[in-house]
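# coordinates for the following, if possible.
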Amino acid sequence: MDPKLLSLLVCPVTKGPLDYVRGQNELISRSARLAYPVRDGIPILLEGEARAVTEDEIAQLPARAPLV
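Alright, predicted model coming up:
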């Protein structure tokens, strides 16, 4: 996923940042605990299309780079 695009996208529920998980092709909202699918390169940012994310999945995400 294009890093520039990722920096512009936010969770539609919390308006917080999203993390891209390449292996699962999903955008994860840590604050909403939801994973949004990316299909054919298009993020599907609809709450009804998202799946719930477990605490273990959140813990496995890499730390975010600090904002400058």
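# when you work out contacts or count neighbours from here on, use the C-alpha atoms and nothing else.
OK.
# residues near Ile28, how many?
Residues near Ile28, counting by other Cα atoms under 10 Å, number 26.
# verify the stated contact: it with Ala35.
Yes. The pair Ile28 / Ala35 is scored as a contact, 4.3 Å apart, by Cα atoms under 8 Å.
# can you check which residues contact both of these two?
Val53 (Cα atoms under 8 Å, 6 or more residues apart in numbering).
# another for comparison:
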Amino acid sequence: MSDGAVPIDRRMLEALVCPLTHAPLSYDADRQELVSKAAHLAYPIRGGIPIMLESEARALE
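Below is the predicted model:
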């Protein structure tokens, strides 16, 4: 786990889906992001809280 990372509850991760596509998300512990392969976006996790806003997401290549 990277410096300053807060552990994420696995049950919470299983319940979350991409707000745009409703597809499952994968957890990237190193980058502290939830990745939507369907939407090609990575949503940040700040202080253990997923920020599920398209405007805050990082576009994936």
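# all the strands of the second structure, residue numbers only.
Ranges of strands within the second structure are 26-28, 33-36, 41-46, 49-50, 58-59, based on DSSP state E.
# okay, the last one sits on what stretch of the first structure?
Same thing as strand 58-59 of the second structure. Residues 51-52 of the first structure are matched to strand 58-59 of the second structure when aligned by TM-score structural alignment.
# mean distance, that stretch to its aligned residues in the second structure?
By mean Cα distance after the TM-score superposition for the first structure, the fitted stretch 51-52 of the first structure averages 0.7 Å away from its aligned residues in the second structure.
# quick check: which of the strands of the second structure is buried the most?
Comparing these by mean neighbour count (mean count of other Cα atoms under 10 Å), strand 33-36 comes out on top with a mean of 23.
# so that one aligns onto which residues of the first structure?
Using TM-score structural alignment, strand 33-36 of the second structure pairs with 26-29 in the first structure.
# chain center to that stretch: distance?
How far stretch 26-29 of the first structure lies from its chain's middle: 2 Å, per Cα atoms, centre = their mean, to the nearest Å.
# average gap between that stretch and the second structure?
Its matched residues in the second structure lie on average 0.3 Å from stretch 26-29 of the first structure after superposition (mean Cα distance after the TM-score superposition for the first structure).
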